[in-house]
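Q: pasting a predicted model and its sequence here:
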Amino acid sequence: MPRKSDERPPQLKIAADLRAKIMSGELEPGQKLPSTAELAETYGTAAATAHNATKLLQAEGFAYGQAGKGVFVRDRRPFVVRTAAYFDPAERGVTYRLLDVAEVDAPKHVAAELGEERAILRHRLMLRDEEPVEVSWSYYPHSLAADTALSRRGRIRGGAPAVLAELGHPEREFTDSVSVRPPTTGEAELLELPEGIPVIRQLRVVYSDEARPVEVSILIKGGHLYELRYQQTIPGEAS
């Protein structure tokens, strides 16, 4: 079967090549990118197309421009998502904005995980240095969370884990299902995503004792801002 050709617009192909070189370290922080004329010659495109490619990298945070000097690689440190961690310490500069708290009919896939259709929703936006980086929808079983701090607007001291523990349902373990997809219009607007950036979607189910589900969260992150990190202990040979 013939291999499918890359039919993306030229500026996306150029940006993809440069992005890969930045992420691999071939283009280092502070290093100047090839000029618009050089990129146009290398890729056989118009200067405007090459310019649009570098503008895209700037919008994504991979590069920055200096008037009269050119475009340079930004010293960029992505958020690291450790798949084996849940209670990572909060990073400096990270804040949350509570967007909504409501009693709702849970989406079907959430209801299936919670084991009931009614839920308490807490909808939040996470910001890093005042820039939006994650939007989340956290659902709690109505039978458990109604008429508790989880159902009221406002910050919760100790967060949801503290409330659940007080209710006799401490969080014991969780599972994450991670996927990548294009953003919805609402997600793109909330996260102020550059054009063409996909999102990382985490579906997190948190369990208490006896494997009771006490929280289902949908976490949406800009794909250009995050890095997933996996760590696995390698078992030794059986003696």
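A: Right, received. Where do you want to start?
Q: for the rest of this, base every contact and every neighbour count on C-alpha atoms.
A: Fine.
Q: what's the burial count for residue 120?
A: Counted with other C-alpha atoms under 10 Å, the neighbours of residue 120 add up to 26.
Q: the nearest residue to it once chain neighbours are set aside: what's it in contact with?
A: Leaving out its chain neighbours, the residue that sits closest to residue 120 by C-alpha to C-alpha, 6 or more residues apart in numbering is residue 103, at 4.7 Å. Listed by C-alpha atoms under 8 Å, 6 or more residues apart in numbering, the contact set of residue 103 reads 118-121, 142, 151.
Q: relative to residue 214, how far out is residue 103?
A: 15 Å (C-alpha to C-alpha, to the nearest Å).
Q: same thing with residue 116?
A: Taken as C-alpha to C-alpha, the span from residue 116 to residue 214 is 11 Å.
Q: included below, for side-by-side comparison, is a second structure:
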Amino acid sequence: MAFGEQPAYLRVADDLRKKIVGGELPPHARLPSQARIREVYGVSDTVALEARKVLMAEGLVEGRSGSGTYVREQPVQRRLSRTGYRSPTRCTPFRQEQADEQTRGTWESSSERGAASTEVAVRLRIEPGEEVMRTRYVFRSAGEPTMLSTSWEPLAVTGRTPVMLPEEGPLAGRGVVDRMAAIGLVVDNVAEEVSARPGLAEETLALGGVPGHAVLVVSRTFFVGRRPVETADVVTLAERYRIAYHLPVR
């Protein structure tokens, strides 16, 4: 193969991708069989198989057991704007999206005590193994799961207080800022990092996606001064959202 020349399987995948994007192979259309790809492009079974694997990894097609490989209908990507934390109701990506779109979503949650892992301990600036309250969420819009979240709060801060359980008690569901204020702690800054990675099988299954496809992870930590009081990971399918930041310049 000459320098700069694409491998055969990538050339086949590129041509099929153009047909999908251009509408020649519309959503739900069956992808040409392995035998047909071999015949049309003059390639081996191995090349035909690898080309299909590329399209599956890109989320353009999906296999159906006993039926074949079909073009996936691509979701319309939604813009999730992050504009700071002036309003407690807009502190999480999910709640900001609900406010922006003037819709009312729902969520399910469960909380349990646990020991902080090394990663969580670093983020909360506590010792590994210290006790934390871990809360898992599934957020839904129009009944469909849109985001997952796991949060950790050090029980050295919230233990034996009315806000120890984030979704129970007098301030259930009010968010970190209001809950911490109720125990005399003023949240005054927050750090957010956005990253992408292959989704874990249980994450993509819960979100209605395809195992292995990329997810966006918003890692967020609330601080009282320099002391972290909550850290969380919010996970959503990358093909469904793009995150845009619009922040004031001081």
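A: On my side now, so go ahead. Nothing here was measured: the structure is a model prediction, and the numbers come from that model.
Q: what's the overlap in contacts for residue 116 and residue 214 of the first structure?
A: Jointly contacting residue 116 of the first structure and residue 214 under the rule C-alpha under 8 Å, 6+ apart are residue 141.
Q: neighbour count: those two, which is higher?
A: residue 214 (25 against 16).
Q: which residues are in contact with residue 199 of the second structure?
A: 211-215, 237.
Q: got it, and residue 12 of the second structure?
A: With contact set as C-alpha under 8 Å, 6+ apart, residue 12 of the second structure has these partners: 41, 48, 51.
Q: can you rerun that using 10 Å?
A: 6, 37-38, 40-43, 47-48, 50-52, 54 (C-alpha atoms under 10 Å, 6 or more residues apart in numbering).
Q: what subset of these is buried?
A: 37-38, 43, 47-48, 50-52, 54 (16 or more other C-alpha atoms under 10 Å).
Q: which of the contacts of residue 199 of the second structure has the largest number of neighbours?
A: Neighbour counts for the contacts of residue 199 of the second structure, by other C-alpha under 10 Å, peak at residue 237, which reaches 25 neighbours.
Q: thought residue 243 was touching that one, still the case?
A: No. If you go by C-alpha atoms under 10 Å, residue 237 of the second structure and residue 243 don't touch, sitting 11.5 Å apart.
Q: what touches both of the two?
A: residue 216.
Q: which among the buried ones among the contacts of residue 12 of the second structure gets closest to residue 198 of the second structure?
A: residue 54 (14.9 Å; C-alpha to C-alpha).
Q: any idea how far that closest one is from residue 7 of the second structure?
A: 12 Å.
Q: what of residue 244 of the second structure?
A: Distance, residue 244 of the second structure to residue 7 of the second structure, using C-alpha to C-alpha: 36 Å.
Q: thinking again about what came up before, can you classify the residue nearest to residue 120 of the first structure as helix, strand or coil?
A: strand (DSSP: H, G, I helix; E, B strand; the rest coil).
Q: now which residue in the second structure aligns to it?
A: Counting by TM-score structural alignment, residue 103 of the first structure corresponds to residue 113 in the second structure.
Q: next: residue 214 of the first structure.
A: In the second structure, residue 214 of the first structure lands on residue 229 (TM-score structural alignment).
Q: do residue 186 of the first structure as well
A: With TM-score structural alignment as the criterion, residue 186 of the first structure matches residue 202.
Q: give me the neighbour count for its match.
A: When neighbours are counted by other C-alpha under 10 Å, residue 202 of the second structure comes out with 11.
Q: average gap between the strand or helix carrying it and the first structure?
A: Assigned by DSSP states H and E, residue 202 of the second structure belongs to helix 201-206. Its matched residues in the first structure lie on average 2.1 Å from helix 201-206 of the second structure after superposition (mean C-alpha distance after the TM-score superposition for the first structure).
Q: packing partners for the following helix or strand past that helix?
A: Once helix 201-206 of the second structure ends, the next helix or strand along the chain (criterion: DSSP H and E) is strand 214-224. Judged by 3 or more C-alpha pairs under 10 Å, 6 or more residues apart in numbering; DSSP states H and E, the packing partners of strand 214-224 of the second structure are helix 118-124, strand 144-154, helix 176-182, strand 189-198, helix 201-206, strand 227-237, strand 241-245.
Q: redo that, cut-off 6 Å
A: strand 189-198, strand 227-237 (3 or more C-alpha pairs under 6 Å, 6 or more residues apart in numbering; DSSP states H and E).
Q: any idea which of those is most buried?
A: strand 227-237 (a mean of 23; mean count of other C-alpha atoms under 10 Å).
Q: and the angle for it with strand 189-198?
A: Here strand 227-237 of the second structure runs at an angle of 30 degrees relative to strand 189-198 (axes from the mean of the first three to the mean of the last three C-alpha atoms, to 10 degrees).
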